[in-house]
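A.B. asks: pasting the sequence and the predicted model now:
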Amino acid sequence: MIALSIDIYAAMTVAATAAGFIDAIAGGGGLITVPALLAAGIPPFAALGTNKLQSSFSVAMSCYRFARTGLVDFRGHVWTVLLIFVAAFAGALAVQSVSNAVLGRVMPLLIIGVVAYVLLSPRMTDDDSHDRLGWCAYAPLAGGIGFYDGFFGPGAGSFYSTSLVALRGMGLTRAAANTKLFNFTSNFAALVLFALGGHVLWLLGLVMAVGAMAGAWIGSHVAIRFGARVIRPLLVTISLILTGKLVWENFF
């Protein structure tokens, strides 16, 4: 049993609110909450599990907000969602036996790829374009991102969004909306496994979830109203911050 002060609960709730706002627009909210939990003295596995709890509520709120506008294609994503769930569950299982140091050295390269695409591609707009992959071909890639989300998580929303724009031809706002469905699936699958392993601080996670949902409600409203004008710069900014953080921690 980990004893936490009221100050820790308050600080983590503020962090979750900011993360929910950012995650609803551009993904990458875990960049705020995971380091915050670790800085508060939460053990790594408990930090990951508790983050999945609060994040599941946050992403569910964003998904609900986007779904009300008709931007989320639930029916067309059934098999993709199932594959993501299985892959994320496997990722959460794998993280318990693989060193985080290895992941930390791979992650900067992945994030740099996202940043390069966002900066160089003129197609990161709200206009739909021709898809390069059908759903059957795209689903394994989505499953790979789901595995990563279960394994560690930060940046997964950015990977989902970028891949939907690049490979499925979606406009950025519609990609952000469907990303929430995928992100919730992989978050929830990982949460199930972390919970079974006893790695979730339920009270802290639920308190953080209140702040995360509030941030997600505001963030999704901003994304729906302003579209790619807001999403693109935030996506780039979050990706660059995450890259710098991971490079500093793992290479210096």
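C.D. replies: It's in.
A.B. asks: C-alpha from now on. contacts and neighbour counts both.
C.D. replies: Fine.
A.B. asks: contacts only, for residue 45.
C.D. replies: Going by C-alpha atoms under 8 Å, 6 or more residues apart in numbering, residue 45 touches 194, 199.
A.B. asks: what's the helix or strand for it?
C.D. replies: Element membership for residue 45 (DSSP states H and E) is helix 44-67.
A.B. asks: and that helix, how far from the chain's centre?
C.D. replies: 8 Å (C-alpha atoms, centre = their mean, to the nearest Å).
A.B. asks: how about it: buried residues?
C.D. replies: For helix 44-67, the neighbour count (16 or more other C-alpha atoms under 10 Å) marks 45-67 as buried.
A.B. asks: one more to weigh against that first structure:
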Amino acid sequence: MEILLHEWLSVNGFILFTIGLLAAVIGVLFGAAGFILLPAMLLVGIPIHTTVAVNKFATGISALSNVLSFLIKGHLSLKKFTSLMMITSLGGVFGAFLATLLTEQVMNVVACISLIFAFFIVLCSHKFMGKDIKETQEQPMNKLIPFAISIYDGGFGPGSALMNITYYLKKQYIYIKAVELTRIITFSSCTGAFLFYYFTGFVNWGIAIPVSIGSIAGSFLGLKIIPYIKTKWIQILLPIIFFLLIVQVVFNLLI
């Protein structure tokens, strides 16, 4: 415990806290926490599977803090979304299992293909984000899409929340509601994936704790900013963030 405490209070601990903070803010606002978290952790020399495991823990804790906030404020009912949470938890477990069978190179190829596909979904979804839509126009959800995204989230992750946000915007949900539902799914898929990584020995607590504390702080900061985000900004920023994610993954494949 003393060794862990020394790690948490070191310069590296502060760097990891900052990474978690920035990643959570980006994740809450635009669903792209992995754009900051994964490459930053890889940059400081953390192995890919440990990086993904820590990402699932930090992002899951961050999402849990948001979900609890939504419940306290009466914005969401867990009873209504229990089946969705169970399905996406299983997706997270399955994704983590697949990731442990793959090499880092193969993981990056899968991520690249998934992100390119999602990038075109975002571009095609602009017509659904052209105005602020009332909740009364919400369309029924198809749980297969969140399940498929949760598999990708459990195995790798960058852009998964962004895929969910885009899906709910396409289903005519207002942006804040899309974010709230995405945080629920993120919590459940990350929980399932993390448990698998934990029991297979990929979790490093010296790294996970400072990143998670930063993620919690960043998630609340992101929620404070959301009301000031305008739809036209989302139309511009979502494709840009997705494009940067693709560039990042392609770069990892080439080096």
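C.D. replies: Received, thanks. Everything quoted here is computed from the prediction, not taken from an experiment.
A.B. asks: coming back round to it: what range in the second structure does whichever helix or strand comes after the helix holding residue 45 of the first structure sit on?
C.D. replies: Per DSSP H and E, the first helix or strand lying C-terminal to helix 44-67 of the first structure is helix 78-94. Using TM-score structural alignment, helix 78-94 of the first structure corresponds to residues 82-98 of the second structure.
A.B. asks: have a look at how far, on average, the matching stretch is from the first structure.
C.D. replies: Aligned to the first structure and superposed, stretch 82-98 of the second structure gives a mean residue distance of 1.0 Å (mean C-alpha distance after the TM-score superposition for the first structure).
A.B. asks: I'd say residue 212 of the first structure and residue 16 touch.
C.D. replies: Yes. Using C-alpha atoms under 8 Å, residue 212 of the first structure is in contact with residue 16, at 4.7 Å.
A.B. asks: spit out the residues that contact the two alike.
C.D. replies: residue 54.
A.B. asks: alignment lookup: residue 246 of the second structure to the first structure.
C.D. replies: Per TM-score structural alignment, residue 246 of the second structure is aligned with residue 243.
A.B. asks: what sits against its match?
C.D. replies: By C-alpha under 8 Å, 6+ apart, residue 243 of the first structure lies in contact with 107, 108, 111, 112.
A.B. asks: in terms of helices and strands, where is residue 34 of the first structure?
C.D. replies: Assigned by DSSP H and E, residue 34 of the first structure falls within helix 30-39.
A.B. asks: now do that helix: distance to the chain's middle.
C.D. replies: The chain centroid and the centroid of helix 30-39 of the first structure are separated by 13 Å under C-alpha atoms, centre = their mean.
A.B. asks: check how far that helix sits from its aligned residues in the second structure, on average.
C.D. replies: With mean C-alpha distance after the TM-score superposition for the first structure, helix 30-39 of the first structure averages 1.5 Å from its match.
A.B. asks: report the angle between that helix and helix 44-67.
C.D. replies: What separates the directions of helix 30-39 of the first structure and helix 44-67 is an angle of 150 degrees, with axes from the mean of the first three to the mean of the last three C-alpha atoms, to 10 degrees.
A.B. asks: about what we covered before: which residues touch the match of helix 78-94 of the first structure?
C.D. replies: 143, 146-156, 184-185, 188-197.
A.B. asks: how about it: buried residues?
C.D. replies: 84-98.
A.B. asks: ok so, going back, for the helix holding residue 45 of the first structure, give me the average deviation versus the second structure.
C.D. replies: So helix 44-67 of the first structure averages 2.0 Å relative to the second structure (mean C-alpha distance after the TM-score superposition for the first structure).
A.B. asks: swap in stretch 173-188 of the first structure?
C.D. replies: Counting by mean C-alpha distance after the TM-score superposition for the first structure, stretch 173-188 of the first structure comes out at 0.8 Å.
A.B. asks: that stretch aligns to what range in the second structure?
C.D. replies: With TM-score structural alignment as the criterion, stretch 173-188 of the first structure aligns to 176-191.
A.B. asks: so which of the buried residues of stretch 82-98 of the second structure comes closest to residue 174 of the second structure?
C.D. replies: residue 84 (19.1 Å; C-alpha to C-alpha).
A.B. asks: distance of that closest one from residue 143 of the second structure?
C.D. replies: 7 Å (C-alpha to C-alpha, to the nearest Å).
A.B. asks: same check, this time on residue 208 of the second structure
C.D. replies: In terms of C-alpha to C-alpha, residue 208 of the second structure sits 30 Å off from residue 143 of the second structure.
A.B. asks: likewise for residue 20 of the second structure?
C.D. replies: Distance from residue 20 of the second structure to residue 143 of the second structure, by C-alpha to C-alpha: 29 Å.
A.B. asks: sweet, I'm off.
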